[in-house]
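S.K.: only geometry, no sequence info:
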């Protein structure tokens, strides 16, 4: 019996270590987000189930719940409207349907709405009617702006860089600094864009950035080429080389978040001078 128990423990441990860890990422289904919003607005579960069974009818409470749900999933903001790279993850087009994107776009271009709730609701209904089947799977929820900044700040803190490096970063001298590849590794793994088990997650990057180039076969071919070229390099070096050769167009964005985070840690956003620093020149364990 002891031998069987040991085997079971080893099997469970192996399953755990082979799976991607959650880190800072959130995965959520449309239905989960919908129920969460119902809780925010004190809508009973029986009513929520009715709304789902009736395919989200055009009632004012449903409009309010749909807007909340899309915000909850990072798929909507009132200034820019719906984010296709996010909401499309929750729908699967019918096999053989080659016109779903065009029909959805035409619906979005021609929809009528009279308030914020209606605009979000009508946008959702365009996808619901024309894009495909609404699925129940959890999907990656992109970070809001403040969450991206927190991701950079936490990653920078985890990396535990020397104070003079933080000063250098807050001045904008980042990408050529020797510690940056390790910091980039922490940030991308924690953010759900890279996994030590499965490598680059271009789908999550696309959901976050909405850049179609990330799903272009050329991008994956570039990544595979670097992996082959750097097969004997350590993982951090391989990741950094891939970033430079295949994903370098996103470098300025990452550097901006790192610079802002470094300014926060240094304590003087203007001059990067050791004034009221969180660390006072030393790391405290």
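M.R.: Received it, and whenever you're ready, just let me know what you need. Treat the numbers as computed from the prediction; the structure is a model and nothing was measured.

S.K.: from here on, contacts and neighbour counts on C-alpha atoms
M.R.: Will do.

S.K.: and for the closest residue to residue 94 other than its chain neighbours, the neighbour number?
M.R.: Among residues not flanking residue 94 along the chain, residue 132 sits closest, at 5.9 Å (C-alpha to C-alpha, 6 or more residues apart in numbering). Burial measure for residue 132: 20 neighbouring residues, criterion other C-alpha atoms under 10 Å.

S.K.: I'd say residue 132 and residue 89 touch.
M.R.: No. No contact is recorded between residue 132 and residue 89 when judged using C-alpha atoms under 8 Å, the distance being 10.4 Å.

S.K.: got another one to weigh against that:
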């Protein structure tokens, strides 16, 4: 463990399987699909002068798939981590945002519905997958994104976290000048955080990453509330 704290990771079965376990828990590793780039990238800080870090990392990953036992998940997770450690950048020492699984997102949405006392009429609409443009819907979305760590009262949406949240379908359009300009315009023009979040969800984020995933989460949360009564 002391060696790992010094960024030294021995080439032995215990270390390899430990890294796989860490990767599974932090969601940067999947035994079926491999390394989740949108997640693991957040744990490394590239050198601003290194313009080839991404290409070098990708080359290393491709080479690692051709070496050793490709059915050994511990080996593959270990080699993938080393590629990022050696080529992508320095390990970030502070805690990083981790995407929630969908069951946790549903619980967050359900808590928001209960705290905001969303009326039954609106819940019935949500259960059908309909999200009327109403104050209840707008403030529900603000609560959800705020509690999910994707939105800040002071700075607005965190597009890096949104990109990481959608690691299964990473979408670089989150970082596009057009997306950032639209978010800045909404923040400057609405003067109301509930409206800002709702319009961003509807008009900016809706089809990015995992399309309308938040709508599916809200629908499931409303259905769960129905089962409580």
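M.R.: On my side now, so go ahead. Note that this is a predicted model, so its numbers are computed, not measured.

S.K.: how about the residue nearest to residue 94 of structure 1, what does it touch?
M.R.: 91-94, 100 (C-alpha atoms under 8 Å, 6 or more residues apart in numbering).

S.K.: which of those residues still touch in structure 2?
M.R.: Here is what carries over to structure 2 from the contacts of residue 132 of structure 1, by both residues aligned by TM-score structural alignment, their matches' C-alpha atoms under 8 Å: 91-94, 100.

S.K.: just the buried residues of the residues you listed.
M.R.: Neighbour counting with 16 or more other C-alpha atoms under 10 Å marks 91, 93, 100 as buried within those.

S.K.: tell me the one of these nearest residue 188 of structure 1?
M.R.: residue 91 (26.4 Å; C-alpha to C-alpha).

S.K.: mind checking how far that closest one is from residue 36 of structure 1?
M.R.: Distance of residue 91 of structure 1 to residue 36 of structure 1, given as C-alpha to C-alpha, to the nearest Å: 20 Å.

S.K.: any idea what the residue nearest to residue 94 of structure 1 aligns with in structure 2?
M.R.: Mapped onto structure 2 by TM-score structural alignment, residue 132 of structure 1 lines up with residue 89.

S.K.: what does residue 189 of structure 1 give?
M.R.: Checking TM-score structural alignment: residue 189 of structure 1 goes with residue 146.

S.K.: what do you get for residue 97 of structure 1?
M.R.: Using TM-score structural alignment, residue 97 of structure 1 pairs with residue 50 in structure 2.

S.K.: residue contacts, the residue nearest to the spatial centre of structure 2?
M.R.: When C-alpha atoms, centre = their mean is applied to structure 2, the residue found nearest the centroid is residue 165 (1.4 Å). Residue 165 of structure 2 sits next to 98-100 when contact means C-alpha under 8 Å, 6+ apart.

S.K.: all helices in structure 1, in order from the N-terminus.
M.R.: Here structure 1 has its helices, by DSSP state H, at 2-18, 30-40, 45-53, 60-72, 84-87, 100-110, 116-130, 145-159, 163-170, 180-191, 202-209, 217-229, 235-246, 251-266.

S.K.: okay, those in JSON lines with distance to residue 136 of structure 1 next?
M.R.: JSON lines is the format used below for these (distance: least, C-alpha to C-alpha, whole Å):
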{"stretch": "helix 2-18", "distance to residue 136 of structure 1": "24"}
{"stretch": "helix 30-40", "distance to residue 136 of structure 1": "7"}
{"stretch": "helix 45-53", "distance to residue 136 of structure 1": "12"}
{"stretch": "helix 60-72", "distance to residue 136 of structure 1": "14"}
{"stretch": "helix 84-87", "distance to residue 136 of structure 1": "13"}
{"stretch": "helix 100-110", "distance to residue 136 of structure 1": "20"}
{"stretch": "helix 116-130", "distance to residue 136 of structure 1": "13"}
{"stretch": "helix 145-159", "distance to residue 136 of structure 1": "25"}
{"stretch": "helix 163-170", "distance to residue 136 of structure 1": "42"}
{"stretch": "helix 180-191", "distance to residue 136 of structure 1": "23"}
{"stretch": "helix 202-209", "distance to residue 136 of structure 1": "17"}
{"stretch": "helix 217-229", "distance to residue 136 of structure 1": "27"}
{"stretch": "helix 235-246", "distance to residue 136 of structure 1": "33"}
{"stretch": "helix 251-266", "distance to residue 136 of structure 1": "32"}
